[in-house]
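*Asks:* my questions are about this predicted structure, shown below with the sequence.
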Amino acid sequence: MTSNTDNPRSGATLSGDLFIAGDRVGGSSGGTYEHIFPGNGRSNGTIQLAGSEEIDRAVETGRQAQREWMSFTADRRRDLLIDLADAVRDRLSEFSQLNVHDYGVPVSLAINTVLVERFLRHFAGYVDKPHGLSSPVAGSNDIDLIEREPYGVVGVIAPWNGAMVVAAACVVPALTAGNAVVFKPSALAPFAALRFGELCTEVGLPAGLVNVVPARAEGGDALVRHKGVGKIHFTGGGETARKILTAAAQNLTPVVAELGGKSANIVFADADLDAAAQLSAYQGPIVQSGQSCACASRILVQESIYDAFLEKFIGAVEAARIGDPFDPGVVFGPVVSGSDADRILSVIDEAVATRAGKLITGGNRIGGDLAEGYYIEPTVFADVDNRSTLARDETFGPVVSVMSFTDEAEAIRLANDSSYGLNAFVQTTNLTRAHRVSRQLEAGSVWINQISDISPQGPYGGYKQSGFGRTGGIDGLYEFLQVKNIRIAMG
């Protein structure tokens, strides 16, 4: 498969073949998928999809490669991960271009989604650090060892809007812990993930240590139910998570789930209004066209500054440059598919019909030169009822709700009045308030006066229906290690 000639500014070569045991694989049993570039609605080519046959092969080759990986000295494994970080750095432009092809994220933001290098350098340092400890045993001279060991082969399932983020936050610590990975990106966004798998082998990781297998639901089900898989890490929506948990229960396979969000963004009267408006526009409808689990889609504003904030916020939203995602000056691109565009527009129509809030800006599909792509205007509803469907259900598109609150207690109550708990955002210049409020918010991450900025040092994951388990930090590494106790009698 060659690159999309309708996007001449892209120098990336696209290949939709699976990557198993160090080689590209075509003619797969799971059929094929025609990948459509959301910027213009034209084909990027054909994607091979893994069926149970390819999943079996990926798991088996992963088991063999994992044994080889663990036969390497810790120094060698560490150095290979650093080599991989260097290789990713040297191909940053290529990966950014592939991200644009994958789901239409503007190239100006695609660079930010390539976190793999940072995570590789961070976690490579853990390879040769102790993962266990010893403990005295009461009344005995026995040696009691508590060790952490890899699961063997882990399955990592990524959503279409963040395959490389998942590669960074999940695949990298899984390798650090000593596992092999069967990595299943979405068929909607496979290109960057497939190239990453290829690069792993190119730098010297054992062939089959990272297998990349885009698949439909049937292939994903085969991966989750496979007896050779020691653990599953899933990032995506709650409905799919329930199916995965049911399937994994067959073999009692443990699952980590990072799910959706309906994040509150609280703007207090003492906030820097200009900065808060810009941040709220970016973290709300602008970044990835609102197609992010971290989207701050519920904006809570203190009554005394409500009108002033709304004016600045709308100005920031309407100033965002919309267009061809390969244009480095563009910050707002298309949504991922035609069906998603229709779904998002139906959410907007329902919100208008039910008077869930007042439509202030946006609400339409964009025509003109962008008509062939899947572009929806950044959309803002004001005076939204927090009990409405608009405020409670994850839209996963460039649609946000603005509502007012009177005092700190009400802000916390409204923010926590959600079945989700992935992120929360607080805008305030009062340090005491920032500490006090953040400790009362029911969210796995709280961001004070800044955007959601995932780092390898910080654990990331949800409360409530936003999932369980963590990526990032030592907690994220421990997700891919299991504990063993060894006791040695000493007489």
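*Replies:* Yep, that arrived. Keep in mind that what you see is a predicted model, and the values were worked out from it rather than measured.
*Asks:* okay, CA-based contacts and neighbour counts for the rest of this
*Replies:* Will do.
*Asks:* residues contacting the helix or strand I360 falls within, please?
*Replies:* According to DSSP states H and E, I360 maps onto strand 358-361. Strand 358-361 is contacted from outside by I314, V352, P378, T379, V380, F381, A382, D383, V384, using C-alpha atoms under 8 Å, 6 or more residues apart in numbering.
*Asks:* go through these and flag which are in helices.
*Replies:* Cross-referencing the contacts of strand 358-361 against helices under DSSP state H gives I314, V352.
*Asks:* what about the helices in the stretch 101-250 of the chain?
*Replies:* 107-113, 116-124, 163-166, 172-176, 191-202, 217-225, 238-248 (DSSP state H, counting those that start in this stretch).
*Asks:* of all the ones you listed, which gets the most neighbours per residue?
*Replies:* Stretch with highest mean neighbour count among the helices of the stretch 101-250 of the chain: helix 172-176 (a mean of 27; mean count of other C-alpha atoms under 10 Å).
*Asks:* sorry, back to before: which one of the contacts of strand 358-361 is nearest E198?
*Replies:* Proximity of these to E198 (C-alpha to C-alpha) peaks at P378, which lies at 36.5 Å.
*Asks:* counting neighbours, what do you get for that closest one?
*Replies:* Applying other C-alpha atoms under 10 Å, we find 26 residues neighbouring P378.
*Asks:* same check on R439?
*Replies:* If we define neighbours as other C-alpha under 10 Å, then R439 has 11 of them.
*Asks:* below is an additional structure, to be compared with the one above:
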Amino acid sequence: MTGLDMQMYIDGRWRDAASGGRIQVANPARSAEPAGSIPDGTAGDVDLAVAAAKAAQRGWSRLSLTERAAMVADAGARLAAIDPSGPEALTREMGKILAESTMDFQSPPWAWSHYLDNLDELDRILTDSRFDDTGRLEVRRRPVGVVGAIVPWNWPIALLGVKLGPALLAGNTVVAVPSPFASLGVLKAIEAIGAALPPGVVNVVTGAGDRVGAALSAHPDVDMIAFTGGPEAGRAVAQALGSRLRRGVFELGGNDPAVLLDDVVVDDDLIRRLVAAFAVTSGQVCFAVKRLYVHESLLDDVTARLGDALHDIVVGDGLDPDVTMGPLANERQFTRFTGLLAEAESSGAQVKSYGRMRDKAGWEGGYFHLPTLVTGVGARERIVTEEQFGPALPILGFRTEREAVELVNSTPYGLTSSVWTSDPNRGWAMAGEIDAGVTFINKHGMAAFDPGAPFGGVKASGYGREMGMEGLLEFTWTQQISDRQIPG
């Protein structure tokens, strides 16, 4: 093997898979060049990790909230100070530019700050005591126990972080299964995080998702699964949990719309923010703008300005400092994405690419695609109704606000959305008509998020919430303890 060869992390120790097998991790920018290798775990490795988490959970939960918070804060500080080898490993294995990989490693401390800065409020929520002349009533929020965290390849450290921090603060222990396309970065993150926590509190098992993810979901000692990924895998996990009557939080992606009303000011700032919201991580982000609905009076101007802005994007190896967009993460995603574009074009849509290649000679060696606008496309084409997860933006016109709302709500998804207008009252009114877990007004994307607010979807985008106090309470169950004597 060449590249970065890593072990999985169980009970505070680094170890190979019990079978000895390994998975070679490809570099999507240079498909003939391996990024490294990871252990090819099996159900037996999951058993070891769950046993370690279960053994550690009681002692971890008996610590005070202040004690757990101190260790979580230490873990966050260690992660924030990680050396460049962590982000570099993530870029090599999944392709995104190094600045985004660095942000991925910085995301968990940012997400955890909401809890760590509000420990008094959190303590009151976890134990609510009430006294009156009838006696005492306590409503306690107790940890569910062992949490399985299944995370995808696009922002794996951030998406592990929004599960890990609140789960640990609530008193749970965690067994994480990262995608085999992005396990190296997660393991580098665990090098930092694990050093701050007792053995068994956090464990990571690597391997094929249909094997280790399935074993984790079906394990009798796993009390809950927090899952981020595609709908097909999410359904399989939900079915496994349902058969055991266990809980889950599911974020299953989105087909996120942005609506530009007729009064919006079309200027360079608007175009810049729209490009950032759709092109981040080559469009491979659950909450990226994936459908743009523009009032017909603005359609031509917005489309032309977006094309002009996309000319500045440089596509290539994410480790190259001159590159502003990396490749798609793997062959499967590249094939699906390009197939959706070809299907739209064959149906009569105009498919136009922009930007430039950083290295024309090496272009065919990676899963590269230039940023693309799709116009003249029907509202029922798959490039519009499905989550394409790539650097393409279908643009559709509308005449009335009612029509815009109907178009926005016409897909099975409902994760994030945005309304852009010069009149905040119009924006807030339309937001109340949109079926989405999150609706932004005059913003969209990473800069729009508040770690103190709940995040999650409706319809096929999943259920349950992450982030905010609501996200932490997902990892608890409620116990009433009372000696009250209510007069009869």
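*Replies:* Received it, and whenever you're ready, just let me know what you need. Computed from a predicted structure; not experimentally measured.
*Asks:* report the TM-score for the pair.
*Replies:* With the length set by TM-score structural alignment, normalised by the length of the second structure, the two chains reach a TM-score of 0.92; 476 aligned residues with a C-alpha RMSD of 2.2 Å.
*Asks:* still on that earlier bit, what's the closest of the helices of the stretch 101-250 of the first structure to N364 of the first structure?
*Replies:* Distance to N364 of the first structure, taken as C-alpha to C-alpha, is lowest for helix 107-113 among the helices of the stretch 101-250 of the first structure, at 23.4 Å.
*Asks:* could you find the closest non-adjacent residue to the residue minimising distance to the centre of the first structure?
*Replies:* The centre of the first structure sits closest to G162, judged by C-alpha atoms, centre = their mean, with a distance of 4.3 Å. Nearest residue to G162 of the first structure, sequence neighbours excluded (C-alpha to C-alpha, 6 or more residues apart in numbering): T113, at 7.5 Å.
*Asks:* distance to R63 of the first structure for the helices of the stretch 101-250 of the first structure - can I get that in CSV?
*Replies:* Formatted as CSV, the helices of the stretch 101-250 of the first structure follow (distance: least, C-alpha to C-alpha, whole Å):
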stretch, distance to R63 of the first structure
helix 107-113, 30
helix 116-124, 21
helix 163-166, 21
helix 172-176, 13
helix 191-202, 16
helix 217-225, 14
helix 238-248, 19
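*Asks:* tell me which of those sits nearest to Y420 of the first structure.
*Replies:* Among the helices of the stretch 101-250 of the first structure, helix 238-248 sits nearest to Y420 of the first structure (C-alpha to C-alpha), with 10.2 Å.
*Asks:* mean deviation, that closest one versus the second structure?
*Replies:* Aligned to the second structure and superposed, helix 238-248 of the first structure gives a mean residue distance of 1.0 Å (mean C-alpha distance after the TM-score superposition for the first structure).
*Asks:* after that helix comes which helix or strand?
*Replies:* strand 255-258.
*Asks:* ok, for R487 of the first structure, nearest residue in space, not its chain neighbours?
*Replies:* Closest to R487 of the first structure by C-alpha to C-alpha, 6+ apart is D144, at 4.4 Å.
*Asks:* what about the strands in the stretch 1-150 of the second structure?
*Replies:* 4-5, 8-10, 13-15, 22-27, 30-39, 127-132, 135-143, 146-151 (DSSP state E, counting those that start in this stretch).
*Asks:* pick the most deeply packed of those.
*Replies:* Buried most deeply of the strands of the stretch 1-150 of the second structure, by mean count of other C-alpha under 10 Å, is strand 146-151, with a mean of 28.
*Asks:* relative to strand 247-251, how tilted is that one?
*Replies:* Here strand 146-151 of the second structure runs at an angle of 20 degrees relative to strand 247-251 (axes from the mean of the first three to the mean of the last three C-alpha atoms, to 10 degrees).
*Asks:* so strand 146-151 of the second structure matches what in the first structure?
*Replies:* Aligned by TM-score structural alignment, strand 146-151 of the second structure falls on residues 153-158 of the first structure.
*Asks:* need the contact list for G307 of the second structure.
*Replies:* Per C-alpha under 8 Å, 6+ apart, neighbours of G307 of the second structure: Y354, L373.
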